[in-house]
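[1] sequence plus the predicted model coming up.
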Amino acid sequence: MQSELIGAPKIDCHLHLFDPARFPYAPDALYRPQGAEIATREQLLAVFASAGVERALLVQPTSGYGTDNSAMLDAIARSGGLWKGIALVAPDISHDALADLKAQGIVGVAYLMAGAAPGAFRDHAALTEKLVDLDMVLDIQFEGDGIFEALEVIGDSPVRLAIDHCGRPDLRAGIDSPAFRALLALSERAAPTVLKLSGQHKFAPFPHPFTAADPFLAELLGAYSPARTVWGSDWPFLRVEERVDYGPLLPLVARQLPDPDDRDQVFRRTALGMFWDTVPTGAS
């Protein structure tokens, strides 16, 4: 099974780059990844070659760089169109500046609400409108009851939406909690919406393979369906309490999606349509 999983073409829709030797961290960075957390373009290419990953959606990290997207933009420019990006920007970014980022391969903007102060994103309505106008994605991350503030931020906007890390549900609150039911209901948006099957170590207790999350993931995959789900690794796994490696993440998908066609949909076809505006064919 592992060789079959490695051989299957894949798109990683959530990962980060950290290359302080070429792109120094911001002086005011709250966290500066070091050692095994360094994640250069060259290291990422080696990981991809070993895991059968052909395309990537890079996500700008708050750690290290903040709104300086230079490292990510450099990697995207050298990818021949195979890598796209989710940027971090100031909420008052101009329409022209956002359009310029789009021209460089940025397909959306991250709203990292998890861990942010309450109300920190209530002034983002104008930015969300710019995303709609430019047909870009709002890539949102919240956790647990934070979905309710996220729903206020999204409102009735027709913005294209990507939800990080399965919505980071509170497993202790249970499947019937109001927050989890709201997360399931978010799958019913008329506007394009995808759930990222990623970051299970962020909401499920160790050790791997995070089986406590299985009932929640079954509900989520039932609600969103493979057609509205993409896969991501969250490489290079910052500040984890136990070791997380890239290869062992692939069997998690096989366990949660035993049907090969469903896996192909989640591994690549949904992402091609959402982030590359490509009608999937037999090749990625």
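    Perfect, I can see it now. Numbering: from 1, shown residues only.

[2] can we go C-alpha only for contacts and neighbour counts from here?
    Will do.

[3] show me where the stretch 101-250 of the chain has strands.
    Shown for the stretch 101-250 of the chain, the strands assigned by DSSP state E, counting those that start in this stretch span residues 106-112, 137-141, 160-163, 193-197, 229-231.

[4] just say which of those strands is most tucked in.
    strand 229-231 (a mean of 29; mean count of other C-alpha atoms under 10 Å).

[5] contacts made by it with the rest, please.
    Here strand 229-231 makes contact (C-alpha atoms under 8 Å, 6 or more residues apart in numbering) with 11-14, 194-198, 221, 265-268, 270-271.

[6] mind doing that once more with 6 Å?
    Under the contact criterion C-alpha atoms under 6 Å, 6 or more residues apart in numbering, strand 229-231 has outside partners 13, 194-198, 266-267, 271.

[7] reformat those residues as a markdown table; add distance to residue 72.
    Below are these laid out as a markdown table (distance: C-alpha to C-alpha, whole Å):
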| residue | distance to residue 72 |
| --- | --- |
| 13 | 14 |
| 194 | 22 |
| 195 | 22 |
| 196 | 20 |
| 197 | 22 |
| 198 | 20 |
| 266 | 24 |
| 267 | 22 |
| 271 | 19 |
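
[8] circling back: okay, the strands of the stretch 101-250 of the chain in JSON lines with distance to residue 94 next?
    Putting the strands of the stretch 101-250 of the chain into JSON lines (distance: least, C-alpha to C-alpha, whole Å) gives the following:
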{"stretch": "strand 106-112", "distance to residue 94": "13"}
{"stretch": "strand 137-141", "distance to residue 94": "16"}
{"stretch": "strand 160-163", "distance to residue 94": "19"}
{"stretch": "strand 193-197", "distance to residue 94": "25"}
{"stretch": "strand 229-231", "distance to residue 94": "30"}
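
[9] for residue 151, which of the ones you listed is the nearest?
    The closest of these to residue 151 is strand 137-141. By C-alpha to C-alpha, the value is 10.4 Å.

[10] which helices and strands sit right next to that closest one?
    Identification of packing neighbours for strand 137-141 by 3 or more C-alpha pairs under 6 Å, 6 or more residues apart in numbering; DSSP states H and E yields strand 106-112, strand 160-163.

[11] quick one: the shortest one to chain centroid distance?
    Taking C-alpha atoms, centre = their mean, to the nearest Å, the mean C-alpha location of strand 160-163 is offset from the chain mean by 9 Å.

[12] then stretch 272-284?
    17 Å.

[13] which of the residues in that stretch are buried?
    Residues of stretch 272-284 classed as buried: 272, 274-276 (neighbour count, 16 or more other C-alpha atoms under 10 Å).

[14] of the residues you listed, which belong to helices?
    272, 274-275 (DSSP state H).

[15] any chance of the residues you listed in TSV, plus distance to residue 24?
    Formatted as TSV, those follow (distance: C-alpha to C-alpha, whole Å):
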residue	distance to residue 24
272	32
274	32
275	28
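
[16] one step back: in CSV, list the helices and strands packed on strand 137-141 along with distance to residue 41.
    Compiled in CSV, those are given as follows (distance: least, C-alpha to C-alpha, whole Å):
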stretch, distance to residue 41
strand 106-112, 17
strand 160-163, 24
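
[17] pasting the second one now:
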Amino acid sequence: MIDAHVHLWQLGRNDCSWPGADLPAIHRDYGLADLLARLDANKVDAAILVQSQESDADTHWLLSLAAETDRIAGVVGWVDLTGDVAARVAAMQVAGPLVGIRPMMQGRAPDCFDDPELAPGFAALARHGLVLDALVRPQHLVSLARLARRQPDLSIIIDHAAKPLVGDTIPADWHAAMADLAACPNVACKLSGLLTELAPGAGEGAAAPFIAELVALFGPDRLLWGSDWPVLTLASDYAAWLDLACASVPVAAHRAIFADNAARLYRVTQGAAA
């Protein structure tokens, strides 16, 4: 089993500026020992470690952690997409198992993926065999779909299903935009982050229909489960989210969604997760 989305950070080090004191539940260091204990407690074999800071230093620190254990199957790092992307990611790939780049677009303009200054960076990611992890919100999905069609050789994974408001009804605009992206064969989606997007008063069960819609849209071969731990702890806990996801996904799709898809899309060996 592979957890496709976990974070680690050290407050005040490696350019770490988030989370702040306004999030006291997670305003502390999370290190490799914390992660391995969480994986062991939930019988998870390996994880994909995802950046949380817009910093090369953070990425290199994560790569150094991956060198300490094969339980980290790969690292999704950060790079400035307007810089010399090819040279910087090549250096990162030498340093450790870099499998993707996450530019953190959720705070940018809705059409940010159409910015011509970013086009060479996206092309460099594709040439280096790296996944674009798309940290976005629903308003970015139309622009992301245009990128997916312009750059069909770029593998794109939508983080946290684009953070829809998870309540009693499925937002029609989110569903339509996700359906359009699902029509692109180079786009996959992480089954993660839904519980931290619960509408006020909504219970965790409200996420189940969203999971069902994602399975229907992307099928069993382009969904991959991630905990988003420790951010997840702002809304729930690891075991509860894993249980909910397992119960909401068809049993026949469990191996694909909880292991094989992460291994294939991030190009990591199943041996690292066995």
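    Arrived safely. Since the model is a prediction, treat every value here as computed from it, not as a measurement.

[18] now the TM-score, please.
    The TM-score (TM-score structural alignment, normalised by the length of structure 2) is 0.84; 264 aligned residues with a C-alpha RMSD of 2.8 Å.

[19] for the strands of the stretch 101-250 of structure 1, which one sits closest to residue 206 of structure 1?
    strand 193-197 (17.1 Å).

[20] please say which position in structure 1 residue 204 of structure 2 maps to.
    The equivalent of residue 204 of structure 2 in structure 1 is residue 210 (alignment by TM-score structural alignment).

[21] I should have written residue 31 of structure 2 there, sorry.
    Mapped onto structure 1 by TM-score structural alignment, residue 31 of structure 2 lines up with residue 40.

[22] the nearest residue to that match once chain neighbours are set aside - how many residues pack around it?
    Leaving out its chain neighbours, the residue that sits closest to residue 40 of structure 1 by C-alpha to C-alpha, 6 or more residues apart in numbering is residue 19, at 5.1 Å. For residue 19 of structure 1, the count of nearby residues is 20 (other C-alpha atoms under 10 Å).

[23] equivalent analysis for residue 246 of structure 2, please.
    Neighbour count of residue 246 of structure 2, defined by other C-alpha under 10 Å: 16.

[24] that one is in what secondary structure piece?
    Following DSSP states H and E, one finds residue 246 of structure 2 within helix 238-248.

[25] the helix or strand following that helix vs structure 1, average distance?
    Once helix 238-248 of structure 2 ends, the next helix or strand along the chain (criterion: DSSP H and E) is helix 254-255. When structure 1 is superposed, helix 254-255 of structure 2 averages 1.5 Å from its matched positions, counting by mean C-alpha distance after the TM-score superposition for structure 1.

[26] distance from the chain centre to helix 254-255 of structure 2, please.
    18 Å.

[27] what sits up against stretch 201-219 of structure 2?
    167, 182, 248.

[28] aligned counterpart of the second one in structure 1, please.
    With TM-score structural alignment defining the correspondence, residue 182 of structure 2 maps onto residue 187 in structure 1.

[29] residues contacting its match?
    By C-alpha under 6 Å, 6+ apart, the residues touching residue 187 of structure 1 are residue 224.

[30] give the burial count for residue 94 of structure 2, as a bare number.
    Other residues within reach of residue 94 of structure 2, judged by other C-alpha under 10 Å, total 10.

[31] over to residue 39 of structure 1?
    By other C-alpha under 10 Å, the burial measure for residue 39 of structure 1, its neighbour count, is 20.

[32] isn't it right up against residue 20?
    No. In terms of C-alpha atoms under 6 Å, residue 39 of structure 1 does not count as a neighbour of residue 20; the distance is 9.2 Å.

[33] helix, strand, or coil at residue 89 of structure 2?
    helix (DSSP: H, G, I helix; E, B strand; the rest coil).

[34] aligned partner of it in structure 1?
    Match for residue 89 of structure 2 (TM-score structural alignment): residue 98.

[35] how far away is its match from residue 113 of structure 1?
    Per C-alpha to C-alpha, to the nearest Å, residue 98 of structure 1 is found 20 Å from residue 113 of structure 1.

[36] please apply the same query to residue 276 of structure 1.
    According to C-alpha to C-alpha, residue 276 of structure 1 and residue 113 of structure 1 sit 25 Å apart.

[37] the counterpart of residue 55 of structure 2 in structure 1: neighbouring residues, count only.
    For residue 55 of structure 2, the aligned residue in structure 1 is residue 66 (criterion: TM-score structural alignment). Counted with other C-alpha under 10 Å, residues neighbouring residue 66 of structure 1 total 18.

[38] please name the nearest non-neighbouring residue to residue 66 of structure 1.
    Spatial nearest neighbour of residue 66 of structure 1, chain neighbours left out: residue 88 (6.6 Å); criterion: C-alpha to C-alpha, 6+ apart.

[39] enumerate every residue touching residue 152 of structure 2.
    The neighbourhood of residue 152 of structure 2, defined by C-alpha under 6 Å, 6+ apart, contains no residues.

[40] make it 10 Å
    126, 184-187 (C-alpha atoms under 10 Å, 6 or more residues apart in numbering).

[41] just flag the most distant two among those residues.
    Longest distance between any two of the contacts of residue 152 of structure 2 is 15.6 Å, between 126 and 184; criterion C-alpha to C-alpha.

[42] which of the two has more residues huddled nearby?
    Using other C-alpha under 10 Å as the criterion, residue 126 of structure 2 and residue 184 rank with residue 126 on top: 19 against 16.

[43] so what's the counterpart of that one in structure 1 up against?
    Aligned counterpart of residue 126 of structure 2 in structure 1: residue 132 (TM-score structural alignment). With contact taken as C-alpha under 10 Å, 6+ apart, residue 132 of structure 1 is in contact with 126, 138, 157-160.

[44] around residue 248 of structure 2, how many other residues sit close by?
    There are 17 residues near residue 248 of structure 2, going by other C-alpha under 10 Å.

[45] and the closest residue to residue 14 of structure 1 other than its chain neighbours, how far from residue 250 of structure 1?
    Nearest residue to residue 14 of structure 1, sequence neighbours excluded (C-alpha to C-alpha, 6+ apart): residue 232, at 4.4 Å. Separation of residue 232 of structure 1 from residue 250 of structure 1 (C-alpha to C-alpha): 10 Å.

[46] next one: residue 205 of structure 1
    Distance, residue 205 of structure 1 to residue 250 of structure 1, using C-alpha to C-alpha: 18 Å.
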